[in-house]
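**Q** this is the structure alone, sequence omitted:
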């Protein structure tokens, strides 16, 4: 098989509560050929979807694959998949099911999940969704470094509650070829040194990192939402990693 040397399609997926809009500032800095850069909203995070609270990780993974197909992604022309935060669950499923479609995996303040992991397996069955917490609560869960009052207000205004099934569903992974895909960790709220330390210690959220065969790490010190706190620098990092051939 010959892989094309044409610039790859870059697919951007933001984490919980976020849609394609979360990448607006990054897109401004990702060069002029926006036809090859696609920010997507996962099923369950479209506020106009009447069935959004019932969407699952399988539906999210299928939507990523559908988007790839729409943009001509194939094993001859694989994509660069960029997953931020909680987008790691559907991205891990895509990586497991079709590793040949991904030229490089870029995790933004995130990383691949191990099989059997769920974001919140104990999220009550009686709850349909998880709204964005108040800012003071959110600050105890993830770093808000670099986010001013205006950014936080926009976040609160546009955030869509995360569907319960997405939070509860564990990822089931069976294909070890996912570990052979070239991977970059963009480390923001935790340094790369700390992430690798946790990975080799077997920490549940980072254990899979220790099994990756082609791993690069890049430090971009800031909070958990670098697409808002350092959009230019994040765009440069994504563009640089997407252009790599090894």
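**A** That came through, no problem. Since the model is a prediction, treat every value here as computed from it, not as a measurement.

**Q** okay, CA-based contacts and neighbour counts for the rest of this
**A** Noted.

**Q** next up, the contacts around the most centrally placed residue in the chain.
**A** Nearest to the geometric centre of the chain sits residue 83, at 1.7 Å (CA atoms, centre = their mean). Neighbouring residues of residue 83 by CA atoms under 8 Å, 6 or more residues apart in numbering: 12, 13, 14, 15, 91, 105, 106, 107, 108, 110.

**Q** any idea how far it is from residue 41?
**A** The gap separating residue 83 from residue 41 is 12 Å, by CA to CA, to the nearest Å.

**Q** show the contacting residues for the residue nearest to residue 209 when sequence neighbours are not counted.
**A** For residue 209, ignoring the flanking residues on the chain, the nearest one in space by CA to CA, 6 or more residues apart in numbering is residue 199 at 5.8 Å. Residue 199 makes contact with 205, 206, 207, 208, 209, 210, according to CA under 8 Å, 6+ apart.

**Q** need the contact list for residue 82.
**A** With CA under 8 Å, 6+ apart, residue 82 has these contacts: 10, 11, 12, 13, 105, 106, 107, 108, 238.

**Q** ok, second structure coming up, stack it against the first:
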């Protein structure tokens, strides 16, 4: 199965470099995406541009696809399920939850000069970064790609309720499956409360398991691909 891999804020397709061979070894065709504005130098890119890039990758696949979104890009994976419910066989949401219709995509940090730069490690102290040493943190910060304002502040638009029939796997790295289930059942994630086939997987890592636990993450993703 083709598996689309969409990194979160400040990342390009290279974030999946160690997940790709692990998925290929398990018999899948991983397709890491570099999104407009997050790897091509286009600071004018918008959320619509990123959605269009994801849908183009879905449409280019020879059959059904599994869409994997990390962090903020969980919303992009969910937008793909909304726009292509007949082509998306499942969505894997790693370390994040989809924003609802009418909500901003990722308006989390200060926008300066038209972009939202990586804010440093202070907001991610604790479980998010527990498995990153100082060298890894320095390398991440040096490579972080500022997110265009048109992406970060873009408004999410969901239109097709058939998305709720797309199976979803919530991968829980810096929090537990029990915590995620409590948030969803408690109404904090309205989009996932309506999903018909919702599963959870714990993964012992920080917020960026593609960097620190790539083989383990690949196995979890492959499990979702098997249904």
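**A** It's in. Please read these numbers as outputs of a predicted model, since none were measured by experiment.

**Q** the first structure: strands as residue ranges?
**A** 10-13, 37-40, 79-84, 102-108, 129-130, 162-163, 183-187, 215-219 (DSSP state E).

**Q** what about the fifth one, how far off from the second structure?
**A** Once fitted to the second structure, strand 129-130 of the first structure is off its aligned match by 0.7 Å on average (mean CA distance after the TM-score superposition for the first structure).

**Q** give the aligned range of that strand in the second structure.
**A** Using TM-score structural alignment, strand 129-130 of the first structure lines up with residues 115-116 of the second structure.

**Q** next one: the second one
**A** Aligning strand 37-40 of the first structure against the second structure (TM-score structural alignment) gives residues 30-33.

**Q** ok, and what's touching that stretch?
**A** 2-7, 12-14, 16, 20, 23-24, 54.

**Q** give me the neighbour count for residue 186 of the second structure.
**A** 11 (other CA atoms under 10 Å).

**Q** what's the match for it in the first structure?
**A** That one, residue 186 of the second structure, aligns with residue 201 by TM-score structural alignment.

**Q** do the same with residue 148 of the second structure
**A** Per TM-score structural alignment, residue 148 of the second structure is aligned with residue 163.

**Q** before we move on, what about residue 82 of the second structure?
**A** By TM-score structural alignment, residue 82 of the second structure lines up with residue 96.

**Q** list the contacts of that match.
**A** 173, 174, 175, 176, 177, 178.

**Q** how about the helices in the first structure?
**A** 24-28, 57-70, 88-97, 135-141, 149-158, 164-168, 192-200, 226-229, 231-242 (DSSP state H).

**Q** just list what the first one packs against, helices and strands only.
**A** The contact analysis (3 or more CA pairs under 8 Å, 6 or more residues apart in numbering; DSSP states H and E) places helix 24-28 of the first structure against helix 226-229, helix 231-242.

**Q** pick the most deeply packed of these.
**A** Highest mean neighbour count of these: helix 226-229, a mean of 23 (counted as mean count of other CA atoms under 10 Å).

**Q** which residues are contacting it?
**A** With CA under 8 Å, 6+ apart, helix 226-229 of the first structure has contacts from 22, 23, 25, 26, 145, 146, 147, 151, 188, 222, 223, 234.

**Q** the second structure: matching residues for that one?
**A** So helix 226-229 of the first structure sits over residues 209-212 in the second structure, by TM-score structural alignment.

**Q** now the matching stretch, how far from the chain's geometric center?
**A** 13 Å (CA atoms, centre = their mean, to the nearest Å).

**Q** mean per-residue distance, that stretch to the first structure?
**A** Looks like 1.2 Å for stretch 209-212 of the second structure (mean CA distance after the TM-score superposition for the first structure).

**Q** can you put the contacts of stretch 30-33 of the second structure in a markdown table and add distance to residue 30 of the second structure?
**A** Converted to a markdown table, the contacts of stretch 30-33 of the second structure look like this (distance: CA to CA, whole Å):
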| residue | distance to residue 30 of the second structure |
| --- | --- |
| 2 | 6 |
| 3 | 5 |
| 4 | 6 |
| 5 | 7 |
| 6 | 11 |
| 7 | 13 |
| 12 | 15 |
| 13 | 11 |
| 14 | 12 |
| 16 | 9 |
| 20 | 6 |
| 23 | 6 |
| 24 | 7 |
| 54 | 14 |
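
**Q** now which of those residues would you call buried?
**A** For the contacts of stretch 30-33 of the second structure, a neighbour count by 16 or more other CA atoms under 10 Å gives the buried set as 2, 3, 4, 5, 6, 7, 12, 13, 16, 20, 23, 54.

**Q** alignment lookup: residue 152 of the first structure to the second structure.
**A** Under TM-score structural alignment, residue 152 of the first structure pairs with residue 137 in the second structure.

**Q** next, count neighbours for its match.
**A** 15.

**Q** ok, the one 3 residues further on next?
**A** Burial measure for residue 140 of the second structure: 18 neighbouring residues, criterion other CA under 10 Å.

**Q** now it: how far from residue 15 of the second structure?
**A** Counting by CA to CA - residue 140 of the second structure and residue 15 of the second structure are separated by 10 Å.

**Q** how near is the residue of the second structure most remote from its centre to residue 146 of the second structure?
**A** Distance from the centre of the second structure peaks at residue 113, with 25.2 Å (CA atoms, centre = their mean). Using CA to CA, residue 113 of the second structure is found at 10 Å from residue 146 of the second structure.

**Q** next one: residue 1 of the second structure
**A** 32 Å.

**Q** coming back round to it: and the match of residue 186 of the second structure, what is it in contact with?
**A** Here residue 201 of the first structure is in contact with residue 207 (CA under 8 Å, 6+ apart).

**Q** quick check: it vs residue 174 of the first structure, distance?
**A** 23 Å.
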